[in-house]
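Student: Pasting the sequence and the predicted model now:
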Amino acid sequence: MPNSEKILVVEDEATISRILSTVLTANGYQVLNAENGQQALSMASSHCPDLILLDLGLPGMDGIEVIRRLREWSGTPILVVSARDQEEEKVRAFDLGADDYITKPFGTSELLARIRAARRHANQVAAERAMVSSYYEFQDFRIDFERRCVTIAGKEIHLTQNEYKIVERLARQPGRVLTYTTLLHDIWGPYKGEDNQILRVNMANIRRKLEANPAEPHYILTENGVGYRMADSE
């Protein structure tokens, strides 16, 4: 049965990339390929893979830098596949956010087992987060994360997809300021740039829908020149 999960293979050596793609495809995964770090970041943003297989020895931007940049906005599991077996390299990769590290050469069975383990862990973390916070509530304002439903005084508020993403992102960490850059990266990916005009437009629309007086917001507060924070429910 085909697997719905997508794996991004980041490998500059064509032979190794083909072998990995063949093995993964044969085991039902959908495979995406990137040859360098910049392409990997772009594809991770646009295709939202379920797991990334990442070689460290890439041309231009190396794999360590790719991990660092990915972890600025993405929690996608990263399995490093590298010929580098020095302890320092492994420590750097893990410290920056890699989920696992497998050294070349390796067997197909081990690779597939590591992939399954990384995906199980990611699913477990997601499930635990959902159990911990299935909703946000502040006075008469409520967000049901499971149903993706926003209500005020019991009346449902209809938000666009991006408007909901912004509201949910802020509500997942009430009271914490999220910078314009963080929100841009989280909602539109790392290549939206630093121009926060699209974020401001969406926020203006959100406030028109949520706030009794959009000029004096009650639920989503502005930290001037920095970003936004959701009113703390505690």
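Tutor: Yes, it's here. Keep in mind that what you see is a predicted model, and the values were worked out from it rather than measured. Residues are numbered from 1 along each chain as shown.
Student: switch to C-alpha atoms for all contacts and neighbour counts from now on
Tutor: Will do.
Student: all helices of the chain, in order?
Tutor: Using DSSP state H, the helices of the chain run over residues 14-26, 37-47, 63-70, 87-96, 108-132, 161-171, 180-188, 197-210.
Student: tell me the angle of the third one relative to helix 37-47?
Tutor: Between the axes of helix 63-70 and helix 37-47, defined by axes from the mean of the first three to the mean of the last three CA atoms, to 10 degrees, the angle is 30 degrees.
Student: Identify the residues contacting helix 63-70?
Tutor: Here helix 63-70 makes contact (CA atoms under 8 Å, 6 or more residues apart in numbering) with 37-38, 40-41, 54-57, 78, 92-93, 96-98.
Student: for the last one, same thing?
Tutor: For helix 197-210, the surrounding residues in contact (CA under 8 Å, 6+ apart) are 152, 157-159, 162-163, 180, 183-184, 214, 217, 219-220.
Student: then this one, side by side with the first:
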Amino acid sequence: MDRLQPQRILLVDSNEPQRRRLATPLANHGYVVEEVHEGAHLIALMRSLHQYDAVLLELELCDEDGLALLRKLRDWSDLPVIIVSSLHDEARRVAAFELGADDFVPRPYFERELLLRLKRLLHSRQEQQPKVIKIGPLTLDHRRREVTVTPAGALNLTASEFDLLAVLMQARGEIVSRLRLAERVGREFEGSSPESIAVLIYRLRRKLAQVIDGAENQVIVTVPRFGYRLSIETLHEWEETPNRPGFAASPQACAAGP
């Protein structure tokens, strides 16, 4: 997400007074807080989780087991999750970490400590994201929101196409599910679904094929019933033969649009 914008926190807790006691200091420290009182509401938000920077989740909810909800969330997203819960016996804490929680803060908690844990988690996630990724002739620059193909130049990508390619490049050849791609796609493609990801893949393949000979069906590989992956071996083969037909200069050099 754009770091010029306030960081957005999704707070999931069925206990309203308890939820408000946490939402207020978060807002006072500059976070934009959206409060959710049911697990069903969080499930409904799954496709728009890319709008948030972290989830604070209480395990004791009125309609859903918190650990089951965490499992569903992790099937969809790698968004940072801190469990803030009054249910903090050893078995639940271990289960939460096994299911992918990033941190666990038992109630009652020290407010300043919780805020510091959240700040450090968000900072750590930002640092983990590589600023520039290079695979074969493709170079993706997160800071400039630009993808270049050597020696053709910059690709003219929409924000959603850029985000999709970024996820595939970060996976470095591993399969990425359609659900994960749908969650990570940028705001331009609001309300994206696994089905709509196929449209973006088609558009991205066509743009790559304009500057890389035969790229339309070979660089982004469909893995039936699972998702997509980037063909690292194919990109490296092209890098070794940069003068082959298809490496033509791009007529435009445009960064990803808003």
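Tutor: Nice, I can see it. Because the structure is a prediction, the values reported are computed rather than measured.
Student: TM-score of the superposed pair?
Tutor: The pair, once superposed, lands on a TM-score of 0.81 when counted by TM-score structural alignment, normalised by the length of the first structure; 223 aligned residues with a CA RMSD of 2.8 Å.
Student: Kindly give a single ChimeraX line that selects the buried subset of the contacts of helix 63-70 of the first structure.
Tutor: Here the buried members of those are turned into a ChimeraX selection, burial being counted by 16 or more other CA atoms under 10 Å:
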select :37,40,41,54,55,56,57,78,93,96,97,98
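Student: Next, format the contacts of helix 63-70 of the first structure as CSV and append distance to residue 229 of the first structure.
Tutor: As requested, the contacts of helix 63-70 of the first structure are exported to CSV (distance: CA to CA, whole Å):
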residue, distance to residue 229 of the first structure
37, 32
38, 31
40, 31
41, 27
54, 34
55, 37
56, 36
57, 39
78, 29
92, 32
93, 31
96, 26
97, 25
98, 29
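Student: Please identify which of the contacts of helix 63-70 of the first structure is nearest to residue 113 of the first structure.
Tutor: The shortest separation between residue 113 of the first structure and any of the contacts of helix 63-70 of the first structure is 14.2 Å, and it belongs to residue 78 (by CA to CA).
Student: Please say which position in the second structure that closest one maps to.
Tutor: Residue 78 of the first structure maps onto residue 81 of the second structure when the alignment is built from TM-score structural alignment.
Student: Verify the contact between that match and residue 58 for me.
Tutor: No. Shown here, residue 81 of the second structure and residue 58 do not form a contact pair, counting by CA atoms under 8 Å, at 10.5 Å.
Student: Would you check how far apart residue 88 of the first structure and residue 94 of the first structure are?
Tutor: When CA to CA, to the nearest Å is applied, the distance between residue 88 of the first structure and residue 94 of the first structure equals 10 Å.
Student: Show me which of the two is the more surrounded one.
Tutor: Under the criterion of other CA atoms under 10 Å, the comparison of residue 88 of the first structure against residue 94 puts residue 94 first, with 18 against 10.
Student: OK, contacts around the more buried one?
Tutor: With contacts defined as CA under 8 Å, 6+ apart, the neighbours of residue 94 of the first structure are residue 100.
Student: what do we get in the second structure for it?
Tutor: Under the alignment (TM-score structural alignment), residue 94 of the first structure pairs with residue 97 of the second structure.
Student: Looking at the contacts of helix 197-210 of the first structure, which one is closest to residue 134 of the first structure?
Tutor: Ranked by distance to residue 134 of the first structure (CA to CA), the contacts of helix 197-210 of the first structure are led by residue 152 at 16.9 Å.
Student: compared with the second structure, how much does stretch 15-26 of the first structure deviate?
Tutor: Relative to the matching residues in the second structure, stretch 15-26 of the first structure has an average distance of 2.3 Å after the fit, by mean CA distance after the TM-score superposition for the first structure.
Student: Tell me which residue is most central in the first structure.
Tutor: Among the residues of the first structure, the one closest to the centroid is residue 74, at 2.8 Å (CA atoms, centre = their mean).
Student: Can you tell me how far that one is from residue 182 of the first structure?
Tutor: Distance check for residue 74 of the first structure against residue 182 of the first structure: by CA to CA, it reads 11 Å.
Student: what is in contact with those two at once?
Tutor: Counting by CA under 8 Å, 6+ apart, nothing touches both residue 74 of the first structure and residue 182.
Student: how about residue 72 of the second structure, what's its match in the first structure?
Tutor: In the first structure, the residue paired with residue 72 of the second structure according to TM-score structural alignment is residue 69.
Student: What is the burial count for that match?
Tutor: Once other CA under 10 Å is used to define contacts, residue 69 of the first structure is seen to have 15 neighbours.
Student: Name the nearest residue to residue 130 of the second structure, ignoring sequence neighbours.
Tutor: Residue nearest to residue 130 of the second structure in three dimensions, not counting chain neighbours: residue 142, with 7.8 Å by CA to CA, 6 or more residues apart in numbering.
Student: try residue 39 of the second structure
Tutor: The shortest distance from residue 39 of the second structure to any residue other than its chain neighbours is 5.5 Å, reached at residue 64 (CA to CA, 6+ apart).
Student: now that neighbour: how far from residue 53 of the second structure?
Tutor: Using CA to CA, which is the criterion applied here, residue 64 of the second structure is 23 Å from residue 53 of the second structure.
Student: more crowded one of the two?
Tutor: residue 53 (19 against 14).
Student: Tell me the counterpart of residue 53 of the second structure in the first structure.
Tutor: Taking TM-score structural alignment for the superposition, residue 53 of the second structure sits opposite residue 50 in the first structure.
Student: Residue 169 of the second structure now?
Tutor: The pairwise alignment with the first structure assigns residue 169 of the second structure to residue 171, based on TM-score structural alignment.
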